[in-house]
Every structure is written in C-alpha cells, then in structure tokens.
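Colleague: Have a look; sequence and predicted model below, questions after that.
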Amino acid sequence: MLILLDTCRVDALREVAPEYEFIPSVESILSTGGASAEWLARTFDEQHRDEIADTAFLSAQNHVQQILDTNLPERDSDKPLPFKALRFMPSVDLEDVGKVEYIFRYEPVGEEGPYGHPEGSTPPRYVTDRGIQVGRREEYDRLILQYHQPHTPWFSTALEEDRDLKYHERDWWNYYMETGDVDTIWDAYMSDLRYVLDDIELLLRNIDAETVAISSDHGEAFGEYGILGHTLGSLHPKVRKVPWVETTATDEGSYEPSIDEPSSERVPREKLDEQLKALGYR
C-alpha cells in the first residue's frame, strides 16, 4: 500500500514523526513531478502497465481523471504549456487501471459533509473509509491512497474551533506576500498534516498490508529561494524531494467504515473545472 500526502515536505514529516509510532524514520526520495498532474502522468506510464492493471487507486485529487481519461474533452486554450505537454506523455488510459475512485466526489468544495468544513477540501476520513473497505473486500496487488492534506486550504483548526477559515488558511500566498509571516503559515500547514496522520493511524490498524509506504506526490515551497508553492516541472528541492516512510499495517477490526463507493460515472468537465478553481489551480 502506498499512501500519498499531497504537498508533504520531508522536514515537516520528520518534525511530527516522534508523535506517531507508525513512523519509525523518515527517509527521502525524488518525486517524478513538481505537481500532482505531473506525478500522475509519469507514474501511471506504459512501462508499468501490468502492475497498474492490478492496482486500486483511490484519490482525493481530481487530476486523476483530467490526466488519464482520454475520453475527457480537451480544452487546452486555458492550460499552461507544461500542462498541455502531459497529454503527450506515454501514460496509460484510465480504463487500464485496476480500480479508480474519485474520493473528492464525497464532499465537493463548498459543501459541508459529516467530516468536513464548507471552505475546506475532501477530509481524510473519506479516503480512510474507502481504503479500509477496498482492502478488506477486494483483491489487488497494490493499493494507492491519495489524501488531499496537507494541501491548502488548511481547515483542521477552523473545523475544531467551528469557525470560518482565516486569511492565511484559505489564501496563504497573498497572506505571505502581504505579511511575510511564515510561522503562522507553517503552523496551519502542520495542523493539517497532523490531521491526516491521525486518520492514517486509524487506517493502519484496520487494513492488512505487509508493506506500507508513506510518501508524497510533491512538496511545497514556503519562500525558500524566493519560491512559493509548487508548479509543473519544478526542480525546487523542497518540492521535488519528498518523504519516504516504510511501515506495516494489520487489521485489528477495531473500526467499521461507513462510507460507500461513489458513482463510477465520469465527473463532468465543468465540475472538474469548478473544483480546480476553488482549490486555486485556475
């Protein structure tokens, strides 16, 4: 099982590692991309078609359909050149993946479900629940779970305090440009990292996997070398170097998930565009 934490930095995971028994040590590897879409295009490639055919990929990131679904109508006029180039990479088609679930459909941005915040993104519990169910009920050689956290918007503290998101939690780029306050930004980012790791702790006690890797599709730059965030093709060390943790999981049967599989219908392009815009990708 591979667990992906979107935008997770090596130093961030090392900072919280002593708080979690399932993180014995944090190594690092180089990601195949500087952003989620690039990671997808380079990871789900023709070279690994056989392995991909027996892989279940459950993602809270909506790039999976945008990159791998060749039946999705293209509208390249509003895409940057590097993004257009991803469509020409030798990636497999969506139909070649053993199983794909759009976890982000459980709680679209702007809707408040049982676990989330109306200004937040897909909460980790949806990914955890579906990961446990697929792990218990279905037979795949590999299971990839892609959580959205600790990617912005950072909503875990606002959820706990039952309030709206603050400026730095929903729009940290502009907050940073106006204030230069990295400490407040880092605290919010780390809060969401702990938020998702708490759920992963639950996951690892309720699924059987002899080998578990915890990593990220890419990291995040918080002003180092004058760079903010992450971009396609980025070679920034805080973006391309990602954590790598090896652990294991044993199903103790202590938790029964309640989230069922969403509709398998493809998400309309308009809905994808709305989510990308809400999450700051457009």
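Modeller: Perfect, I can see it now.
Colleague: all contacts plus neighbour counts: C-alpha atoms, from now on.
Modeller: Noted.
Colleague: residues in contact with Trp244?
Modeller: Neighbour list for Trp244: Val26, Glu27, Ser28, Ile29, Ala213, Ile214, Ser215, Ser216 [criterion: Cα atoms under 8 Å, 6 or more residues apart in numbering].
Colleague: which stretches of the stretch 1-150 of the chain form helices?
Modeller: Assigned by DSSP state H, counting those that start in this stretch, the helices in the stretch 1-150 of the chain fall at 10-16, 36-43, 49-53, 63-68, 81-86, 124-137.
Colleague: is it possible to export the ones you listed to JSON lines including distance to Val100 and mean neighbour count?
Modeller: Shown next, in JSON lines, are the helices of the stretch 1-150 of the chain (distance: least, Cα to Cα, whole Å; neighbours: other Cα atoms under 10 Å):
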{"stretch": "helix 10-16", "distance to Val100": "27", "mean neighbour count": "17"}
{"stretch": "helix 36-43", "distance to Val100": "13", "mean neighbour count": "21"}
{"stretch": "helix 49-53", "distance to Val100": "11", "mean neighbour count": "16"}
{"stretch": "helix 63-68", "distance to Val100": "9", "mean neighbour count": "22"}
{"stretch": "helix 81-86", "distance to Val100": "19", "mean neighbour count": "14"}
{"stretch": "helix 124-137", "distance to Val100": "11", "mean neighbour count": "21"}
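Colleague: structure B:
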Amino acid sequence: MTFKSTFRDRLHEWLLRVNRLYHKQFYTIDSNPDGIDIFEEDWDSLVLLDACRYDALADQDELPGDLESRVSKGSQTYEFLRANFTDRDLLDTVYVTATPQYHRFEDELNATFHDVINIWSDDSNVWYNKGRQVVRPETTTEHALQAAEQYPNKRLLVHYIQPHTPFLDRPTEELRTDSNIYRQFISGELSVDASTLREAYRRNVDITLPHVADLVEGLDGRTVVSADHGELLGERLFPVPVSCWGHPHGTYVDELVRVPWLVHEQGERRDVTTGSSKTSDEEVETDVVKERLESLGYTD
C-alpha cells in the first residue's frame, strides 16, 4: 500500500468517525434506538439478507409477498446481533447461518437458541474461488429447508451472507484482487469506477433472490424476508459530506438502517413451542474462522 493510498484510507476513516459521533451523540446505548426488536415481530420464518438495501427489493419480481420496511438496530452485523441477541432465551428458534459473525461473538452475545446450524463451518458447503471462501445462496436455501423439515415447531431464522461481498459475479478481473474491495476503491488502489461496484452489488442481489424465492415458496406460515442492515454505495453522509461505501458501524442513515420487510403467508402457521438447547460447543479451528472472515472483508 502506497503512502497516498494509506493517507486516503485514514482520512476517510477519520471523517467517518466524525459522522458516527454525530449520529450517536444523543444515545446512551451502542445501537440504533429507533430499530425494531426482530424477535418481538410476528413471523414463523425470518430470512435475513446480509447488507441488503431496501431499494434492492423495491423493484424486484422474484419474491412473492408484500413489501414493507422496518428500521434495524444496527448499521453492521455485529451491532445488529448484539442489539437483538444479547442474553436472550431463544429456545423456540433455530438459527441457520452462512456468516461466521455469530460464532465469532457467541460468548459475548450469550444467546440460547434451540439449535444453531453454522453452514459456513463445513468445507463442503463453502465455495472457493480466487482465494475467497463463501457460502453460496443455493447452499443456504438447501440447509434452511432441511432445518424447517427437522424442526416444524420452531421459529426459523435464516441468515444468508449475500448480497454482502465477495461478489459472486465480478464484472472485471480487477475486482478479484482483494477481499476488501470497498476499502481498496476508497484508497485509490482499485482503479474501477463507482458504477462498476454498484453493478456488482446489484448482481449479487439478482443472483441471490431466485434461491431466496425457492426458500420462501417452500415454507409454510408467515415468512418475512429482511436484512440485518443495508449498504452504502457511494452516498454522501452527514454532517460531513464524505462519500461512503459498505456498512460502517454507528452510522444510522436511511441506506443502512431502513431494511426491507417482505411478508409472505401460505399454509398454516407453525405451532411454535420452546424446548431445551440442542446446540453443542462446536469446535472450529481458528484459522478457518479467520479465513472465512477475511473473505468477507474483515481483515483488521
């Protein structure tokens, strides 16, 4: 990394911190106080698309149901998990997840699910391409449908990693160079234009939605498709008008915390019951967790 790119990166992060201070100046908790508690909402199955903007679903025609919106408690996944999961008794819920973020902070979050299915931890479920490791959306759908059949009397929480990077269909070879694409773009190391990155994000949405539709159509009851947070695609923040990409924490702008809430109902509602925890202390090698996180752009 050159001195010039390092300076740009650090200046950008400093300006983001100024904006975060503005957004959090009146808050006494480290999350968005206007956000919903997802477990207090009415659903049998809640499908989370990681980093999915509200407008990414506004014009789509893949998913059945009626689109509303909600406000998230977090502008990034850890913040969302901490605000919704911490110290919760969730023994009526099975969590099927393609992201390692819950596992990464599991001890701190101290949530108790009936079962947690970490799809990402099994190498056979992971797509390897140019050094990136990610669970493809069709794999998440397959495991979610299996969980729905295995646990017919539990709420089902399904967490896809898409449309979060890495991009499944990269429009230029240069987007293959690094897992933290947005940071490279901001620093000037990545010489693609903004429209290329926006198109790559939209393609991730387009690739994912047919597989989400397969899941929604395969589930009975009240199914909601939502997101843990949105994504910035070059919008200027406030009060410091810096252009931003990705999903910095503590930044409660509309593009990050207004999330889709698409409701589809079919068949009978689930007769949800609680139960004991079936989760085990799953041992995942530290290197595996690190590699999966780096593939999502978490390199710090």
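Modeller: Nice, thanks for sending it over. If you're wondering where the values come from, they're calculated on a predicted model, not measured in any experiment.
Colleague: ok so, going back, just put the helices of the stretch 1-150 of the first structure in a markdown table and tack on distance to Asp93 of the first structure.
Modeller: Formatted as a markdown table, these follow (distance: least, Cα to Cα, whole Å):
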| stretch | distance to Asp93 of the first structure |
| --- | --- |
| helix 10-16 | 31 |
| helix 36-43 | 10 |
| helix 49-53 | 10 |
| helix 63-68 | 5 |
| helix 81-86 | 13 |
| helix 124-137 | 22 |
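Colleague: The residue nearest to the spatial centre of the second structure and Val158 of the second structure, how far apart?
Modeller: In the second structure, the residue lying closest to the centroid (Cα atoms, centre = their mean) is Asp50, at 2.0 Å. Going from Asp50 of the second structure to Val158 of the second structure by Cα to Cα, to the nearest Å gives 10 Å.
Colleague: Show me what the residue nearest to the centre of the second structure aligns to in the first structure.
Modeller: Alignment note (TM-score structural alignment): Asp50 of the second structure maps to Asp6 of the first structure.
Colleague: who touches the residue nearest to the centre of the second structure in this structure?
Modeller: Here Asp50 of the second structure is in contact with Thr77, His159, Tyr160, Ile161, Gln162, Pro163, His164, Ala227, Asp228, His229, Gly230 (Cα under 8 Å, 6+ apart).
Colleague: So which of those wins on neighbours?
Modeller: In terms of neighbour count, Gly230 stands highest of those at 32 neighbours, by other Cα atoms under 10 Å.
Colleague: And that residue, which helix or strand is it part of?
Modeller: Assigned by DSSP states H and E, Gly230 of the second structure falls within no helix or strand.
Colleague: what residue of the first structure takes the place of it?
Modeller: Alignment note: Gly230 of the second structure maps to Gly219 in the first structure; criterion TM-score structural alignment.
Colleague: list the contacts for Thr77 of the second structure?
Modeller: Contact partners of Thr77 of the second structure, counting by Cα under 8 Å, 6+ apart, are Asp50, Gln101, Asp228, His229.
Colleague: Compute the distance between the last one and Thr6 of the second structure, please.
Modeller: According to Cα to Cα, His229 of the second structure and Thr6 of the second structure sit 28 Å apart.
Colleague: Repeat that for Ile186 of the second structure.
Modeller: From Ile186 of the second structure to Thr6 of the second structure the distance is 10 Å (Cα to Cα).
Colleague: swap in Ser295 of the second structure?
Modeller: 21 Å.
Colleague: And Pro260 of the second structure, by the same measure?
Modeller: For Pro260 of the second structure relative to Thr6 of the second structure (Cα to Cα), the value is 35 Å.
Colleague: Grab the longest helix from the first structure for me.
Modeller: Ordering each helix of the first structure by length in residues (DSSP state H) puts helix 182-204 first.
Colleague: If we go by neighbour counts, what in whichever helix or strand comes after that helix is buried?
Modeller: Next along the chain after helix 182-204 of the first structure, taking DSSP H and E as the criterion, comes strand 209-215. Within strand 209-215 of the first structure, the residues scored as buried using 16 or more other Cα atoms under 10 Å are Ala209, Val212, Ala213, Ile214, Ser215.
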